[in-house]
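# just to be clear, the model below is a prediction. Sequence and coordinates:
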Amino acid sequence: MIRVLLFFLIAATWSCEQGKELLNEGTEWQRQQNSNFKDASKSPLKKRDLKTFKSLDFFAFDSSFVVKSELKRTPDSEWFLMKTTTAEVSKERVYGVLNFKLKGEQFQLNVYQGEDMMDKEGYKDYLFLPFLDNTNGYDSYGGGRYIDLRIPLADTITIDFNKAYNPYCAYNEKYSCPIVPRVNHLDIAIEAGVKVFKKPNL
């Protein structure tokens, strides 16, 4: 009897530990993403998808996709209307060009500043980095992904591709999402960040 009770005690303890591990899986950023998606007040998911949602699908964290870039500011760039997935447009300008080395190759991306964001509390220094890469349409969302950045004091910005996320229209077509400019295509597979969203079978 004692052995049986001991067995169940060990099994229950192990089960609890496994549960804790599952809750603590991934990086802090990944856990925060999942938390936001599970929160009905924040989640972009449709109601039927939210009911069965457990976790976003992420590439495994890879430190080689955390790169330091040189920021070349473009203070005289003109404002333009960036197309979105709906009839809406977003007034943006190229804040600067990011030059960096990744996997031994040299790349550059335009980083954008939105006029609307400049007036929002907490977003005055916000920069928008949309990009396309060779995983799009396969392992990642076909329309590309985004990364949030902040205007630095110096002329360098760390780009963490592990924090690349899908636009909300990847989950729900009601959202209006900026279309990634073709100039921001990286001819490399960025196997980091959020993968394509696969709807659960109902």
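Arrived safely. Residues are numbered from 1 along each chain as shown.
# when you work out contacts or count neighbours from here on, use the C-alpha atoms and nothing else.
Will do.
# would you mind measuring from residue 11 to residue 18?
When Cα to Cα, to the nearest Å is applied, the distance between residue 11 and residue 18 equals 10 Å.
# try residue 129
In terms of Cα to Cα, residue 129 sits 37 Å off from residue 18.
# looks like residue 53 contacts residue 38 (just checking).
Yes - because the distance of 7.0 Å satisfies Cα atoms under 8 Å, residue 53 is recorded as touching residue 38.
# higher neighbour count, the two?
Relative neighbour count places residue 38 above the other of residue 53 and residue 38, with 20 against 15, counting by other Cα atoms under 10 Å.
# how about stretch 102-114: buried residues?
Neighbour-count burial for stretch 102-114 flags 102, 107, 108, 109, 110, 111, 112, 113, 114 (criterion: 16 or more other Cα atoms under 10 Å).
# the structure to be compared is supplied as follows:
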Amino acid sequence: MHAETPNPTVAQDAYQQSIEKWRNKRIERLTAPEGWLSLIGLEWLQQGANKVGSAPDNHIVLQAGPAHLGVITLDKAGQVHIALTDGSGATVDGKAVREATLMDDAHVTGDASPTTVAFGTANFYVIDREGRKALRVRDSSAATRQHFLGIDYFPIDPSWRIVADWVPFNPPHDLQMGSVIGTIDIVKVPGKAVFTRDGHTYELLPYQEEPGGELFFVLADRTSGHETYGAARFLYAALSVNGKVVLDFNKAVNPPCAFTSYATCPLAPPENRLDLRITAGEKKYRGGH
């Protein structure tokens, strides 16, 4: 007896379903109360005392919360301290305290989260970007979350699930990554993914957001700024197996900056700007700012 050849339609349907399932999970994360759509502020701290609250006489005017939340002090050593106003109703990591030191996202250890100050449906924590400190403010009732318009996609196309060759770099290469807020990070690139499309060869350089983590590609292509978000799209891929990396461009996503002006996303480096139309993955957000 001849072995039955697998039915391509069944395989295609299964692939279609797997991408749809993946997209649903992506939207769940994006629209979660703590997701990117809940951002309502990115407020840079000045050295010394910063009065914080929703009233216009504060140094930092929040879009939510009590008129006078408290005073945040940034000292010369980069430590951040908060003194809450009596009756503010705010908590620090869930506790009703008067004063606290705020640990930022760059200096927490292990699985710890940065110190969170919560008030009503809103909260903030401190982020550190090259030594500059800012409050990342979220509100689960933010208009961007309440009025999310959904995501538009190119049609799911299995031909954009590409098995690329993986060329490791030993030692890793340095790559300069600019960001929308004008900072430049140097990231370590463990290797490059090399693939062909329509007879042309292309290369993409990833980095890892955490040691041993997935490959993270920040890329742009001929659709960028037209059908897709101009600054970049993001693509994650599993680590190489037997010298191969799977680049599934049906999973190319918009960066948080496509949905909110309060994120600090990386820009596609020149090395990852491809002379190719990648007609797969997420399109520009209709509710873009």
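Looks like it came in fine. These figures come from a predicted structure and were not determined experimentally.
# send over the TM-score of the superposed chains.
Here the TM-score for the pair of chains, by TM-score structural alignment, normalised by the length of the first structure, is 0.75; 170 aligned residues with a Cα RMSD of 2.3 Å.
# about what we covered before: in terms of neighbours, single out the busier of residue 129 and residue 18 of the first structure.
In this view residue 129 of the first structure and residue 18 are compared by other Cα under 10 Å, and residue 129 has more residues nearby, 20 against 12.
# what's that one aligned with over in the second structure?
Using TM-score structural alignment as the criterion, residue 129 of the first structure maps onto residue 217 of the second structure.
# do residue 20 of the first structure as well
Structural alignment (TM-score structural alignment) places residue 20 of the first structure against a gap in the second structure.
# next one: residue 85 of the first structure
Using TM-score structural alignment, the partner of residue 85 of the first structure in the second structure is residue 180.
# settle this for me: that match is touching residue 264, isn't it.
Yes - assessed by Cα under 8 Å, residue 180 of the second structure is found in contact with residue 264 at 5.9 Å.
# compare these two (neighbour count), which wins?
Between residue 180 of the second structure and residue 264, counting by other Cα under 10 Å, residue 264 is the more crowded of the two (17 against 14).
# next, the aligned residue in the first structure for the more buried one: secondary structure please.
Aligning on TM-score structural alignment places residue 264 of the second structure opposite residue 176 in the first structure. On the three-state scheme (DSSP: H, G, I helix; E, B strand; the rest coil), residue 176 of the first structure is labelled coil.
# ok, residue 176 of the first structure - contacts?
With contacts defined as Cα atoms under 8 Å, 6 or more residues apart in numbering, the neighbours of residue 176 of the first structure are 84, 85, 86, 88, 168, 169.
# hey, where'd the strands end up in the first structure?
Listed from the start of the chain, the first structure has strands (DSSP state E) covering 66-73, 80-83, 89-102, 105-114, 126-131, 145-150, 156-160.
# go through those and pick out the most buried.
Burial among those, expressed as mean neighbours by mean count of other Cα atoms under 10 Å, is greatest for strand 126-131, which shows a mean of 22.
# roughly how far out does that one sit from the chain middle?
Distance, stretch centre to chain centre, for strand 126-131 of the first structure: 11 Å (Cα atoms, centre = their mean, to the nearest Å).
# repeat for stretch 57-70 of the first structure
For stretch 57-70 of the first structure, the gap between its own C-alpha mean and the chain's C-alpha mean amounts to 11 Å (Cα atoms, centre = their mean).
# look up how far residue 77 of the first structure lies from the spatially most central residue of the first structure.
Nearest to the geometric centre of the first structure sits residue 165, at 1.7 Å (Cα atoms, centre = their mean). The gap separating residue 165 of the first structure from residue 77 of the first structure is 27 Å, by Cα to Cα.
# swap in residue 172 of the first structure?
Using Cα to Cα, residue 172 of the first structure is found at 33 Å from residue 77 of the first structure.
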